[in-house]
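# model the structure of this input:
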Amino acid sequence: MTVRGFRVFGVVQGVGFRPFVYRTAHALGLDGWVANVAGHVEGEVAGDSRVIDEFAARLGTQAPPLARVRRVELTGADDSPGAGFRVRESTSCRASGRTGSPVREIPPDAAICAACLRELYDPADRRYRYPFINCTDCGPRATIIEELPYDRARTTMRHFPLCRDCAAEYADPGNRRFHAEPVACPACGPRIAYGGLRGPAALRAAAQALSAGAVVALKGLGGYQLVCDATDSEAVAALRERKHRPAKPFAVMVRDMEAAVRMARVSRTERAVLVSPARPVVLLAPRREHLIAPEVAPGVPRTGLFLPTTGLHHLLLDEVDRPLVVTSGNLADEPIAVGEAEAFGALASVADGFLTHDRPIRARYDDSVVLIGGRQRITVRRARGLAPAPLPLTVRTPLAGVGAQLKHTFTLAGDGRAYLGPHTGDLADAATYEAFLRSWADLKRLTGIEPVALAHDLHPGYLSTQWAQEQDLPRIGVQHHHAHVAAVAAEHGVSGPFLGVAYDGLGLGDDGTLWGGEILLAGLSGYRRVGRFATAPLPGGDAAVRHPSRAALGHLLDPEPLGTPLPSPALVRRATEQLDRDEAAVVRAMVARRVNCPRASSAGRLFDTVSALLGTAAGPVSYEGEAAVRLEAMAGAAHAVPLAHRVVRVRGVWVYDSAVTLTELLERLADGEEARDLAAAFHLTLARVTADLVARAVEGGAPRTVCLGGGCFVNGRLLAEVRRLLRSQGLRVLVGHEVPVGDGGISYGQAAVAAARLGTER
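Purely as a prediction, here's the structure:
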């Protein structure tokens, strides 16, 4: 008889892995034991050596659906483990006397599985209509874990002792809930409450309130959600007013795939993502006729739909029997509420009632958001269901990227993996800052990563940069747009030189000016700017982000002098007639005197400019990117005849002269061309500009791998056109898949750059 030890690394805790090991060993007739140890699984087996090899192979190839096995190791063992196979009590690495991976991997939450859903609706099942039904294949994970190794005693479920029936299931190797740590039932598990009501009565009361037009704060997996009837215009308008979110679209939860297909066009790939265990919000093309109130997603090209993630969501949708707005439980730009005191304080002015429960939430996770570009998932927000599953990254020295300011995340990296922390939101006030600090401390403790260096943005005004500078650790400044494209390269395993296209709103360049439309010849450790958009003033600085008309006037009145004549005064006058006259006069004076008018080479601000000129964003907007989103919606599927563009060489850098494009746009608008056709033409023109800039860089010796990064590539039409044109040149085109394409991916890019620089210094 051969005795061998084994260790399994990856996402192998909280995913039913120990029960799987037990069943595998039992089926092969092996003796031994298995346990969770820190962040991995290990044990011993005894039997025929060939059977043990088969056992190890099955651990890597037949793992449970939620598991992600990185490697299986067989080691020596001295003593026989005895007859039979057992699941042992979990231990830390120190207690076991063994050493393992220094980094511990945390499973993300998983939506209710098909088996649990069947039981939820089975009157004969003892968990019939129990909101917190779960098993080893589904349920809360990252949001309830307090410590590793993952056992019930180290989760918030420790507050709910198992009843006799649940304890029997938990101990039964043949049961689907064998060692399912969040297992519970109506007799021993969490309970819902609404006002003074409990259980089913609370659910009915909340549903009745929603049907009557109320806004309800619902305690979900990773925090509170604000819910209202998505077909009720008055209810949605009330939610917008109370939440201080006048225009940004809301996500809608629908009962099932049949309901989703009635409201949106759903491709095969989109369908697979909708029903995946992550259950993200998926941005879909809406059908012309659907039940959703227009106030849910005004002036946007796609509607965010998602399916129920928990039994509670399913039951609530059944009771209300219509689609529900389900959005973050917060006021605009604040972190989502997780605790009862926090929720009842922050959301008292928003919600008419609170459907809550008594299971504590340990970690704050908002809903993930994705879109499908071609057949590839593009992550907009990496949160519940996706984070904090590890991402690959070539890194040996433990380090961190602390992110940007908007759509803030941080990344902890070590031992060949990187963990994106929870989506915090816009890091602009004390509440979001405190949420970041708590998430930082929690994820650091759980993963075991203690950074020895911090990577941060160059902008001194970002709270993340200021925090990094206060820490007693070596710091590595990473340029914003380099981080964008490095994130794409690192995710796809590109280690050599590549060409980066970074289009976004604004980021501080290494020359102290504002960038946002950049072509970079890059590697992970460094870059050189080889192309850019022409600069234009931003009257009022940051105020121009909320007032697209200011960006428009800056582009028209003071474009970068590249030898192109300004548009005629008549065209400019006609174009600015729709803008606020008093503001226009003030902005004209600011531009003429160059007072508080920083110049920027920004693709995002050029989108704002065109949106303002075509009338889709003539007034102020409520969130960054709103003008661009409206422009994409206006373009729709309209036929596009491209506008003129010009590329010139300025001090060794290819520069897109946008004045040529804007002049023709104004001329065609004056000649009566439809605004929607011009919006489509602008998208195609920017794609051609990108192809032109990239082609010139490649002709100059740049690599043929192109990485697309930055928030502008959330624009589905722009992304599709750019990829099509670049691929027609025979180029390899990469875009973020798991890593957010916008500023939510900056921290991962910072970590990739820092790892490369530290590796070079070794």
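
# contacts and neighbour counts: CA atoms only from here.
Fine.

# contacts only, for the nearest residue to residue 208 once chain neighbours are set aside.
Distances taken as Cα to Cα, 6 or more residues apart in numbering place residue 320 nearest to residue 208, at 7.3 Å, with adjacent residues excluded. Residues in contact with residue 320 (Cα atoms under 8 Å, 6 or more residues apart in numbering) are 207-208, 210-211.

# in helices, which of those residues appear?
207-208, 210-211 (DSSP state H).

# tabulate those residues (CSV), appending distance to residue 67 and neighbour count.
Output for those, formatted as CSV (distance: Cα to Cα, whole Å; neighbours: other Cα atoms under 10 Å):
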residue, distance to residue 67, neighbour count
207, 36, 23
208, 39, 15
210, 37, 24
211, 40, 18
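
# take the residues you listed and lay them out in CSV including distance to residue 419.
CSV is the format used below for the ones in helices among the contacts of residue 320 (distance: Cα to Cα, whole Å):
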residue, distance to residue 419
207, 38
208, 41
210, 37
211, 40
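
# another for comparison:
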Amino acid sequence: MEEEAELIRVSGVVQGVGFRPFVWRVAHRLGLRGSVRNRGDEVEIVVAGPSAARAALVREIRQGPPQAVVRDLVRVPAALPEGAGFVIADSAHGNISTGIAPDLATCPACRAEIRTPGARRAGYAFTNCTDCGPRFSIVTGLPYDRQHTTMAGFSMCAACRAEYDNPADRRFHAQPVACPACGPRLHFVMPGEGKAADSLDAAVAVLSRGGIIALKGIGGYHLACLATSDDAVRTLRTRKARPAKPLAVMMGSAAMVMDFCVPTVVELALLRDPAAPVVPLAVRAREAGRPALSAGLAPGLDRVGVMLAYTPLHDLLLERVGLPLVMTSGNRSGCPQVIDEASAYTDLAGIADGWLVHDRLIARRLDDSVMAVCAGAGRVIRRGRGLAPASLPLPPDMAHAPAVLALGADLKAAFCLAGNGQALLSAHIGNLDDPGVQDEFRAALADYRNLFAHHPAVIAVDAHPDYHSHALGRQLAQEAGLPLLPVWHHHAHVAACMVEHGVGVTSGPVVGIALDGVGLGQDGTAWGGEILLCDYRECQRVGGLAPVAMPGGDAASREPWRMLLAHLDAALGVEGTDAAHHHVPIAALDQRPVAVMRAMVRTGMNAPRGSSAGRLFDAMAALLDVAPARLSYEGEAAMRLEALARQAPAGDDALPFGLRDEGGMVRIDPAPMWRAVLRLRAAVTPAAHIAAAFHRGLATACADVARQVARRHGVETIALSGGVMHNAMLVEALEMRLRMVGLHVLLPRLAPAGDGGIALGQAAIAAVRYMEST
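So this is what the prediction gives:
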């Protein structure tokens, strides 16, 4: 049979995941000759041999190694290659895109190796292979080769070089390959004592006596202490000025997780994912004589965020400590996570008692990813280490859309680089109200654009003119002479969900249910509880929560009692609220400047009206006495309310909301719900029962409006989005009610439902508008 040759180009996540060694092994097994190499964002294969063998190679390539994602494969005829064998050729430069892999948790083989006495890497904290280890956090350029990583300064010893060059070895072309003889080294530093002789033992000694260490990980520093020590957790909160925000916990194994928590099968699968995200888990009840997690880890909540050790360093440390460790972002409150030693020693002084550091540089900051189970499957709450920079495909009819830079919103800031049929959503950056986070946002944006050679034709921003992200977008557009496209906040929320589920430009509209804290609406008021009729071109408000005054403006988002007063006054009138307060305990309003708030509402001075679902949750949490007078982190009241609701026995009773038609727009009126709640409180109904009925009531109201709108407009698809949709109890109740009436429900799973995913929707809307205007 005459030999023929072809060129195969493969794109996707195909660099840093052992893809070239995989192709080499398959080609050798099939008796093919040729070469494989990285070229920019692709893997390029030239292969010669019988047609059947080449077809078999393509079939196996499409399946790929475990961590690879093959998005596109193109085959074209080629000239016969020289040579008799199949080789891995040097990388070539080319068009750079988004094919670099995220950082990967330690694989079972490497985990076993560091525990094997006498092994060359026994106890080595930086062990890795083609299936695991640092990737995005160490990349300084593409293609993904050692000289383009922060490992460039570590010359491989002869033994590591032999593994790197051996196609049969799992470290064949593993770029971060290292060992104790040639790789990064660990050091433990304490003030006034210098470096310890045994770094891990010294760190364990500090932790065991209730101290706090700063630990350099893959994407930044963590602050660690014993998760079973109330005193250690209290000290960490005091030093970090973090009074109540949940602290993540790291555990060494699934067995340890089972000792302290009650995970479901799906939650265990998420924990074991190569991304190693933080997963909220129910905590096991305390038992006499057994260590338990500190109650101070997540005050007022019924779940604790847990992740498994994802580097050999974490594995070794947890093995020696023998107990779970708090592993929270190494930073001062409100500031970006520290990634270098100089900042660690200064910024974390006064918080940490010692520093466990190493000499491998971190190329970019990456917070831990957070995932949770909702409606029986995992979903992303925060994108970070292990998920970034994996891109999402745009719908097929956007494959040739122009490159777009979308800058997201100011809370949970993240940006999106879209082009070539893909959308790369950045890792979580933070709250842009903080100047340090603004600097980090600009630096990360420059880093991504340089690394992925992204040259936008248009820049998209949130329509709110006072957002820092809007101002930055306007500046960048002016400097580059590019058009700036403002996008309405809630339209972008719904569009992000549409993109993830492949809804095309020509697919017709969806009904979007966008529930969040607040975003600028198309009428210039604050929105946050909206039913929308959307495609990528336009968005029409067709229903939603009735607006209520927000006394004090932004202060109302921090002090839930303000929204409780406003809601009760709107539902009952001032006299009705006072009468109710006389008969029903409403502790949240005791000793509050009620008259001042009412004057603000009456005169309209600093009391804008808004339809915020988030503020409705805050008000209910205040009435049921689970919200503090002043919140210490975003979403605190709503999270406490959901935790309270989960304590209630199973039921189907729902608090009543009113529905009224206002010129074709269906308003959801909370007034009947508030009257019902006060009756239940007067009857001493358990607060958990009321909280659960509130969730079901709001879900019923939103589902009823969506059903009416969908029927009126001939729509069958409902897209759920907005930060309130991170509430699993609400989403599950809402999804069930929508499916029961035959509607198709889309729920964000790969991108956050909140502002962390909004840039994805902005990018899609801007791309379609730009395409159709040029």
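
# returning to that earlier point: and the gap between the counterpart of the residue nearest to residue 208 of the first structure in the second structure and residue 364 of the second structure?
With TM-score structural alignment as the criterion, residue 320 of the first structure lines up with residue 321 in the second structure. Per Cα to Cα, to the nearest Å, residue 321 of the second structure is found 29 Å from residue 364 of the second structure.

# with residue 49 of the second structure instead?
Noted for residue 49 of the second structure: a distance of 43 Å to residue 364 of the second structure, by Cα to Cα.

# now swap in residue 33 of the second structure and tell me
From residue 33 of the second structure over to residue 364 of the second structure (counting by Cα to Cα), the distance is 39 Å.

# and residue 503 of the first structure, that's in a strand?
Yes. Checked against DSSP: H, G, I helix; E, B strand; the rest coil, residue 503 of the first structure lies within a strand.

# my read: it touches residue 606, true?
No. The criterion here is Cα atoms under 8 Å, and residue 503 of the first structure misses it with residue 606 at 10.4 Å.

# I'd like to know how many residues surround residue 155 of the second structure.
Residue 155 of the second structure is flanked by 14 other residues according to other Cα atoms under 10 Å.

# what's the counterpart of it in the first structure?
Checking TM-score structural alignment: residue 155 of the second structure goes with residue 161.

# mind listing what its match touches?
By Cα under 8 Å, 6+ apart, the contact list for residue 161 of the first structure reads 188-189.

# what of residue 333 of the first structure?
Applying Cα under 8 Å, 6+ apart to residue 333 of the first structure gives the contacts 425-426, 428.

# so how far is residue 182 of the first structure from it?
For residue 333 of the first structure, the distance to residue 182 of the first structure (Cα to Cα) stands at 32 Å.

# quick check: which element contains residue 346 of the second structure?
If you go by DSSP states H and E, residue 346 of the second structure is part of helix 341-347.

# show me what that helix is in contact with.
The contact list for helix 341-347 of the second structure (Cα under 8 Å, 6+ apart) reads 214, 221, 331-332, 338, 355, 357.

# do stretch 716-727 of the first structure as well
Here stretch 716-727 of the first structure has contacts from 373-374, 632, 683-684, 686-688, 690-691, 712-713, 732-733, using Cα under 8 Å, 6+ apart.

# rerun at 7 Å
By Cα atoms under 7 Å, 6 or more residues apart in numbering, the surrounding residues in contact with stretch 716-727 of the first structure are 373, 683-684, 687, 690-691, 713, 733.

# now go through the residues you listed and say which are in strands.
If you go by DSSP state E, the contacts of stretch 716-727 of the first structure have 373, 733 in strands.

# what segments of the stretch 501-650 of the first structure are helices?
Listed in chain order, the helices of the stretch 501-650 of the first structure (DSSP state H, counting those that start in this stretch) span 543-546, 548-557, 569-576, 581-593, 603-613, 626-635.

# any idea which of those helices gets closest to residue 401 of the first structure?
Among the helices of the stretch 501-650 of the first structure, helix 603-613 comes nearest to residue 401 of the first structure, with 24.1 Å by Cα to Cα.

# packing partners of that closest one?
Counting contacts by 3 or more Cα pairs under 7 Å, 6 or more residues apart in numbering; DSSP states H and E, helix 603-613 of the first structure is packed against strand 498-508, strand 514-522, helix 548-557, helix 626-635.

# can you give me the buried ones in it?
603-613 (16 or more other Cα atoms under 10 Å).

# residues near residue 215 of the second structure, how many?
By other Cα under 10 Å, 26 other residues sit near residue 215 of the second structure.

# one more: residue 611 of the second structure?
Using other Cα under 10 Å, residue 611 of the second structure is surrounded by 27 other residues.

# aligned to it, what sits in the first structure?
Residue 611 of the second structure maps onto residue 601 in the first structure, by TM-score structural alignment.

# sec struct for the alignment partner in the first structure of residue 440 of the second structure, please.
Under the alignment (TM-score structural alignment), residue 440 of the second structure pairs with residue 435 of the first structure. Using three-state DSSP, the structure places residue 435 of the first structure in helix.

# residues touching residue 435 of the first structure, list them.
335, 424.

# same thing but 10 Å
Counting by Cα atoms under 10 Å, 6 or more residues apart in numbering, residue 435 of the first structure makes contact with 334-337, 363-364, 422-425, 427.

# over to residue 441 of the first structure?
Residue 441 of the first structure neighbours (Cα under 10 Å, 6+ apart): none.

# and it, what element?
For residue 441 of the first structure, the host element (DSSP H and E) is helix 430-447.

# that helix vs the second structure, mean deviation?
Aligned to the second structure and superposed, helix 430-447 of the first structure gives a mean residue distance of 1.2 Å (mean Cα distance after the TM-score superposition for the first structure).

# past that helix, which element shows up next along the chain?
strand 454-457.

# list the helices and strands that following strand packs on?
strand 399-401, strand 411-414, helix 463-470, strand 475-478, helix 480-491, helix 746-761 (3 or more Cα pairs under 10 Å, 6 or more residues apart in numbering; DSSP states H and E).
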